[in-house]
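Visitor: task: produce atomic coordinates for the following.
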Amino acid sequence: MTQTILHIDASARHTGSTTRSLSAKTVAKLSGDVIYRDLTDALPQINETWVNANFTPAGDRTPAQKKALTLSDDLIGEIMAADVLVIGVPVYNFGVPAALKAWIDLIARAGVTFAYTENGPKGLLTGKRAVIVLATGGTEVGSEIDFASGYLRHIMGFIGITDVEIIAADRTMADAEEALAKANAQIDALAA
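Guide: Just a heads-up that it's a prediction; the model follows:
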């Protein structure tokens, strides 16, 4: 059976982007039907209208509230349709790009992608896998100043995706050749 891959690129750069190149190689390695989402196509920030619509029970939403959630519903639909998420993430100023944070805000919805329980939040999008492809200029992935990889692993788990792999091309400004070789070796070792 062919798997469906949701390929997300968060780099502001289209040309010369390490994460775009490595995430494309990852998608090719995993092989499957691909849904592609480029986050540089400016996702909106959530606002009061969106928040009010989100917390209004579905059956009570006005047409304007339903419209406010349309993009969020579409983004969540892409995740639900996927078996694997491949997310290309450059680390900007020690964290994730604002475009990726906007995507996270739009897809983290109580009652849709996670539920509150007596034991805390429970992710609802189980049975999926995520491969996070990170590139950094100077930050070592997993170090105390890496605020991206742990955050993304947590967000994936928060929505129910606990099978998360990190592919890191870190510290590219120190030794790009070594960083890319390490990341390419990780991609080559991925199980389809």
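
Visitor: from here on, just use CA atoms for contacts and neighbour counts.
Guide: Will do.

Visitor: wait, a helix at Glu178?
Guide: Yes. Counting by DSSP: H, G, I helix; E, B strand; the rest coil, Glu178 is found in a helix.

Visitor: so it versus Ile166, what's the distance?
Guide: In this view, Glu178 and Ile166 are 17 Å apart by CA to CA, to the nearest Å.

Visitor: these two - which one has more neighbours?
Guide: Ile166 (19 against 14; other CA atoms under 10 Å).

Visitor: three-state assignment of that one?
Guide: Ile166 ends up strand, using three-state DSSP.

Visitor: show me what contacts it?
Guide: Residues in contact with Ile166 (CA atoms under 8 Å, 6 or more residues apart in numbering) are 131-134, 149.

Visitor: OK, contacts around the residue nearest to the spatial centre of the chain?
Guide: Relative to the mean C-alpha position of the chain, the nearest C-alpha, by CA atoms, centre = their mean, is the one of Ile87, at 4.8 Å. With contact set as CA under 8 Å, 6+ apart, Ile87 has these partners: 7-10, 23, 130-133.

Visitor: that one belongs to a helix?
Guide: No. Read with three-state DSSP, Ile87 is strand and lies in no helix.

Visitor: pull out the buried members of the contacts of Ile87.
Guide: Using 16 or more other CA atoms under 10 Å as the burial test, the contacts of Ile87 include 7-10, 23, 130-133 as buried.

Visitor: turn those residues into CSV, columns for distance to Ala189 and secondary structure.
Guide: Formatted as CSV, the buried ones among the contacts of Ile87 follow (distance: CA to CA, whole Å; DSSP: H, G, I helix; E, B strand; the rest coil):
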residue, distance to Ala189, secondary structure
His7, 19, strand
Ile8, 21, strand
Asp9, 21, strand
Ala10, 23, coil
Ser23, 14, helix
Ala130, 15, strand
Val131, 13, strand
Ile132, 14, strand
Val133, 14, strand
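
Visitor: another one to check against the first:
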Amino acid sequence: MKNILHIISSPRTDASASRKLGNAVVEKIKEKHADYIVTVRDLAKNPPPHLDESHINSFFTPAENRTAEQLDSIRYSDEAIKELLDADILVVETPMYNFTISSLLKAYFDHIARAGITFKSRGKGLLPEGLLKDKQAYIATSSGGVYSEGELKTYDFGEPYVRSFLTVIGINVVGAFRAEGQSIIGPEAALENAFESIAIAI
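Guide: Predicted structure coming up:
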């Protein structure tokens, strides 16, 4: 039995294009694999705290030496990482805000980037080695403009960032779908184009 972890980061609900696209990706996976179990982590409903000194000190304290306060401080991180470790497939969705991802998703990434758990350093200024092997991910994004090509492409710090982050922690990104150009062709047409682009690799 395989597990899908569906990560939602839009603060909007019914009007969110990224939520609709992410749901469509999950549905396409379920069409092929009806027995897959879906776990949803909605960052808008259960927002990750932004990292502060207590989180960072707790991360770098050996597990056997952590105080009760430190264990409480990293509870969100530990729970999020357990979901991640249990998952076989991730569906990560985010709207584009100011050329990049939502702050909710960035805070979530900060909690799951844990040395010795999701990555390990290779030293010498090299990229870390990802420890989350044998996992696949799909990315679902939405934007008012068109950022996959043309004049705005160099301003896309959303999808490339998500792809790079997941790759660094060892996850293989097998698809990225965009509901883009909503302010140009309208939300419905942008979503329809995105739905038609969905291709499941498994």
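
Visitor: hmm, Glu83 of the second structure is touching His6, no?
Guide: No. Contact criterion CA atoms under 8 Å: Glu83 of the second structure and His6 do not qualify, at 10.2 Å.

Visitor: any chance you could map the strands in the second structure?
Guide: 3-8, 37-42, 89-95, 119-120, 129-130, 136-142, 172-179 (DSSP state E).

Visitor: gap between Asn172 of the second structure and Asp134 of the second structure?
Guide: In this view, Asn172 of the second structure and Asp134 of the second structure are 8 Å apart by CA to CA.

Visitor: who has more neighbours out of those two?
Guide: Neighbours were counted for Asn172 of the second structure and for Asp134 using other CA under 10 Å; Asn172 has more, 19 against 11.

Visitor: and the more buried one, what pairs with it in the first structure?
Guide: By TM-score structural alignment, Asn172 of the second structure lines up with Thr162 in the first structure.

Visitor: distance of the nearest residue to that match once chain neighbours are set aside relative to Leu124 of the first structure?
Guide: Once flanking residues are discounted, Thr162 of the first structure sits nearest to Met156: 6.5 Å by CA to CA, 6 or more residues apart in numbering. Taking CA to CA as the measure, Met156 of the first structure falls 11 Å from Leu124 of the first structure.

Visitor: which one of these two has more residues nearby?
Guide: With neighbours defined as other CA under 10 Å, Met156 of the first structure and Leu124 compare such that Met156 has more, 24 against 18.

Visitor: the more buried one: what's it in contact with?
Guide: Met156 of the first structure is in contact with 130, 162, 164, counting by CA under 8 Å, 6+ apart.

Visitor: what about the last one, distance to Asp41 of the first structure?
Guide: Summarising the geometry, the distance separating Val164 of the first structure from Asp41 of the first structure, computed by CA to CA, is 25 Å.

Visitor: and the two? Which one has more around it.
Guide: Legend: neighbour count by other CA under 10 Å for Val164 of the first structure and Asp41, higher for Val164 (19 against 10).

Visitor: helices of the first structure, residue ranges please.
Guide: Listed in chain order, the helices of the first structure (DSSP state H) span 18-30, 48-54, 63-68, 70-81, 98-107, 149-158, 172-188.

Visitor: list the buried residues of the longest one.
Guide: Which is helix 172-188 of the first structure. 172, 176, 179-180, 182-184, 186-187.

Visitor: ok, now stretch 157-171 of the second structure?
Guide: For stretch 157-171 of the second structure, using 16+ other CA under 10 Å, the buried residues are 157-159, 162-163, 166-171.

Visitor: related to what we said a few turns ago, the second structure: which residue goes with the residue nearest to the centre of the first structure?
Guide: In the second structure, Ile87 of the first structure lands on Val92 (TM-score structural alignment).

Visitor: hmm, back to that, let's have the buried residues of stretch 157-171 of the second structure in CSV, adding distance to Leu104 of the second structure.
Guide: Formatted as CSV, these follow (distance: CA to CA, whole Å):
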residue, distance to Leu104 of the second structure
Phe157, 15
Gly158, 13
Glu159, 15
Val162, 13
Arg163, 16
Leu166, 16
Thr167, 19
Val168, 19
Ile169, 19
Gly170, 21
Ile171, 20
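
Visitor: so which of the residues you listed comes closest to Ala201 of the second structure?
Guide: Ile171 (14.3 Å; CA to CA).

Visitor: so what's Arg20 of the first structure up against?
Guide: Each residue near Arg20 of the first structure by CA under 8 Å, 6+ apart is listed here: 9, 11, 14, 88.

Visitor: from the residues you listed, pick the one nearest Lys66 of the first structure.
Guide: The closest of these to Lys66 of the first structure turns out to be Asp9 (CA to CA; 26.9 Å).

Visitor: surely the closest one and Asp41 touch.
Guide: No. Using CA under 8 Å, Asp9 of the first structure makes no contact with Asp41, being 10.3 Å away.
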